[in-house]
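based on what follows, work out the 3D shape:
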Amino acid sequence: MYIFYNVFFFIRLFLQSFGREINELPEVLLDKVTQIPELLESSRAVNTCKAYKRGFLRWKKWAINSGIKLEDTLPAKPLHVAIYLTSIIQTANSPSPLVNVFYSLKWFHDIFDFKSPTDSKLVVNILEAGKRKLARPVIKKEPVTIRMLSDMFDFLFMEGNSKNQRIICASLLGYAGFLRSEELLKIKRSDIVIDSTHMRVFIESSKTDKYRDGAWIVISRTGTKLCPVVNIERYFEWLGVDESDDVHLLCNLSALKELIKAFKPHVNDISKYCLHSLRSGGATAAANRGIGDRLFKRHGRRVSENARDADDFSRIRIGVHNTSDHEITIPSKTEIGTLQTVASVEHIAIQETRSDKPEVNETGTGNRVNDIGKEQPEVWNPSVDLYSSPLTSEHKQHVRQLLRENCKAFAWNGEDMGCVPDLQVDIKLNDT
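Sure thing, here's the model as predicted:
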């Protein structure tokens, strides 16, 4: 019903725009004209066309109710559009409706070959002003972690329970395959090919696949309890379906919402997570393990570096807690630490046997309690006990040399206090 109405809507606008030229066409070409509106609608994805159509109809309704003539709604005049955008800015809570109307009008004017009011500097500047005024800080949702998946699996898994197993499989697929929610909804049994070492999943269409070529993603068989391949095999066995069946993994959107609810008992605040948390969680884990950019983009079906950077895959989360009984204020943008790149990695052989006799440190680290009051030398040996270490004698000597070279990172004695000049602490005292 929607497709028929939508095509009729485009035909009516097409006739309104090119009616005079169509009347002058030879009869042999008139049959071809009827195909143009449907083709014009196919120039964008179905959901994009729906959004643009709603945006244009809102503009048209506002214009007619405001006394603007019907013929001035398409093509529209820049001043009228600027006034309409101004009215949206006064009532909207975000830039989304403003942007939707702008690009809806741009698309409708472009496909019907009209000069678009969105090319006007007046309209463009009104749009930018609205974006600035309605902008809100972006609060990104947290990614799902392996620990959360493990806790969810232990909580839900029951032998023969296909309903719980469906949630487990969808979560693991979304995590390991970097899948979007709409991609999970479309997966059928016939889209999954299981081999002895891996599983292939065919994604028929996705957000970045505008020509609908489809894409295969490969997920390795690990054999662990969180292995997507093992759990998918178990789920299909319990359902009793074979490879040719067109059974969907998830039937509807409400089933997708169950995925996030499944993590609720295992997190402090479930509102910090959404369906995208599965995709961002899997991608974050892969990036932290050094997966190459080319493989990363192919597996995640990304088309730009911006899409990859949006998930902050290179960010390392470090928790900072105040364990004292008073407030500590750290000013904004204060640098509390730095990350250093690894210069080299040495493989150290483990010493299987060692003598019970304590090893004498020939460099003489000594007990620094007795050094109170003595002058600190330029280079000295930090007091670090290496006797209990499984390192070989050769590696212990190497460690001692490293300690000696970096001795200033250690306290010389009990009176040697550290100092961080860039860190300012505001300590509030109760006494007067």
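
contacts, neighbours, all on C-alpha from now
Fine.

in the protein, which helix is the longest?
For the chain, the longest helix by residue count, based on DSSP state H, is helix 2-23.

centre of the chain versus it, how much separation?
Mean-position distance between helix 2-23 and its chain equals 40 Å (Cα atoms, centre = their mean, to the nearest Å).

mind listing the helices for the stretch 201-350 of the chain?
Using DSSP state H, counting those that start in this stretch, the helices of the stretch 201-350 of the chain run over residues 228-239, 253-261, 276-288, 293-300, 305-309.

okay, those, which one's buried deepest?
helix 276-288 (a mean of 22; mean count of other Cα atoms under 10 Å).

picking that back up, got the helices of the stretch 201-350 of the chain as TSV, with distance to Q340 columns?
TSV is the format used below for the helices of the stretch 201-350 of the chain (distance: least, Cα to Cα, whole Å):
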stretch	distance to Q340
helix 228-239	35
helix 253-261	36
helix 276-288	16
helix 293-300	22
helix 305-309	21
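
could you also give me the structure for this second sequence? I'd like to compare it with the first:
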Amino acid sequence: MSKDQYKFRKHDNEEQYKVNVKVTRKLKEADAIRAPAQVLDHLCSHRSRRELRVCSLAGSLARVSPVARRGTGGLSAERWAAMPHRKQNLGIQERIQGEIEAAGIKSDKFSELSRIMAQQMLDAKSESTTKRYCSGFDRWKTFILAEGGDLLPAQPIHVALYISSLMNQGSLVSVVQSALYSIKWAHSMIGASDPTENYFVKNLMESAKRQSSKPIVKKDIVTSEQIIELCEKYKGSKAIVVWRDLAYIVLSYSGFLRSDEVLSLKGADIEFQDDFMLIHIRKSKTDQYRQGNSVVISMGQTSACPVSVLKTYVEMGNINVASGSDEYVFRPLYCNKGKKKGLTKKNKPISYTRARETVLARLREVCGTANLGLHSLRAGGATAAARASVPDRMWKRHGGWRSEKAKDGYVEDSMEHRLLVSKSLHL
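Below is the predicted model:
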């Protein structure tokens, strides 16, 4: 079956098709190197995206180069290919087992613990970070294998040449950095010497930063007046899609929330009180250890009141916000004969792409041709709080920023406030 034979009606379907094709190809490659049946059964039964990515990466490593291990002088590609666990931990378990043997103690319990420990080490980074590193390492693999070099551990000069190649192609500095961190991550997982610390690589990285340096063009902010105007326009609407967009907008603006924080909200994360509501953030970009955080949002006095808008959306969508509810708050819509009816019964969040598309389209009705992004809401709320002289400590906590530099980057100073500096000189 070829994608060229037909067109997908939905972009998400096309992306899923690509993922399925890639997974199928990797499974065939694994079978070609005589992967044990139990590993493939484990892979197919769980089917988590992270595991599929890590498995495909580690499976490809099995066919290439030796993995350095203290006390053994390296591991041959043939021995690596014969290991049942090679798909799951990049050779981490083999490395751990070697350290155990070098320490002079060998037991069944230690062998079992080495397997558990290897899997735990893969959880040192978040799922999205591991996925990004796997993708970056795949690109490095394609480059170095075409030239006949060692994939892992890599030679520093080969990594430097790879960075030079990316720069020569005009890659953005973010792409170069991603490639570097991916290689660094893979080597740290097996305790191999880090080739990215080489002076060739470091100097090339600095060169990439200079060559691709461009002025930062920040997105425009959204103001309270624009959100009120939008809510006034639709206050009598009966369309669930409209209230879903409005709820996303007022939550992001009033809670200084990131897009992934809004989209991952579940019914149990929302608590309505008499004159405010409490939003529980289960995981956040700055909460790497998942300790959780809560944002309190006061009831407003206009049609853009965050509490009222969210309550209306919850009631129209028949969303369960009781304690213990596992329903996603922002879900896709289902259609009947081409007409959008309501929120899908499937418990899955709306995709970032679709949220961005619908929310920005809604905002442009009142913002015109402004250069907007979903972060325009978070930045707009922070700017409004700063201009209202809210103490820095309070709105920094409200937005979950860890540093002053990160916080200040979201605030757009008005011309009036900028002129205060020179006016204070009384010249």
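
and the TM-score between them?
The TM-score (TM-score structural alignment, normalised by the length of structure 2) is 0.70; 323 aligned residues with a Cα RMSD of 2.5 Å.

sorry, back to before: so for E204 of structure 1, which of the helices of the stretch 201-350 of structure 1 sits nearest?
E204 of structure 1 lies closest to helix 293-300 among the helices of the stretch 201-350 of structure 1, at 14.1 Å (Cα to Cα).

in structure 2, what stretch matches the closest one?
Per the alignment by TM-score structural alignment, helix 293-300 of structure 1 matches residues 392-399 in structure 2.

which residues are contacting that stretch?
Residues outside stretch 392-399 of structure 2 that contact it (Cα atoms under 8 Å, 6 or more residues apart in numbering) are 255-257, 295-296, 382, 385-386, 402, 407.

let's go with 6 Å and repeat that
F256 (Cα atoms under 6 Å, 6 or more residues apart in numbering).

that one against structure 1, how far on average?
Stretch 392-399 of structure 2 differs from its equivalent in structure 1 by a mean of 1.3 Å after superposition (mean Cα distance after the TM-score superposition for structure 1).

chain center to that stretch, what's the gap?
On Cα atoms, centre = their mean, the centre of stretch 392-399 of structure 2 falls 23 Å from that of its chain.

which residues sit in contact with M299 of structure 2?
275-276, 305, 307.

surely R200 of structure 1 is within a strand?
Yes - membership of R200 of structure 1 in a strand is supported by DSSP: H, G, I helix; E, B strand; the rest coil.

and it, how many neighbours does it have?
Each residue near R200 of structure 1 was counted by other Cα atoms under 10 Å, and the total is 17.

which position in structure 2 pairs with it?
By TM-score structural alignment, R200 of structure 1 lines up with L278 in structure 2.

centroid-nearest residue for structure 2?
Centroid-nearest residue in structure 2, with Cα atoms, centre = their mean: S128, separated by 4.7 Å.

from Q16 of structure 2, how far out is the residue nearest to that one when sequence neighbours are not counted?
Leaving aside its sequence neighbours, S128 of structure 2 sits nearest to R50 (Cα to Cα, 6 or more residues apart in numbering; 8.0 Å). The gap separating R50 of structure 2 from Q16 of structure 2 is 15 Å, by Cα to Cα, to the nearest Å.

returning to what we had before: give me the contacts around the longest helix of structure 1.
By Cα under 6 Å, 6+ apart, helix 2-23 of structure 1 touches 37-38.

show me what contacts G300 of structure 2?
Contacts of G300 of structure 2 by Cα under 6 Å, 6+ apart: none found.

that one -> structure 1?
Match for G300 of structure 2 (TM-score structural alignment): T222.

gap between that match and L295 of structure 1?
Distance from T222 of structure 1 to L295 of structure 1, by Cα to Cα: 19 Å.

same question for D246 of structure 1.
29 Å.

try D72 of structure 1
As for D72 of structure 1, its distance to L295 of structure 1 is 51 Å (criterion: Cα to Cα).

cool, thanks, talk later.
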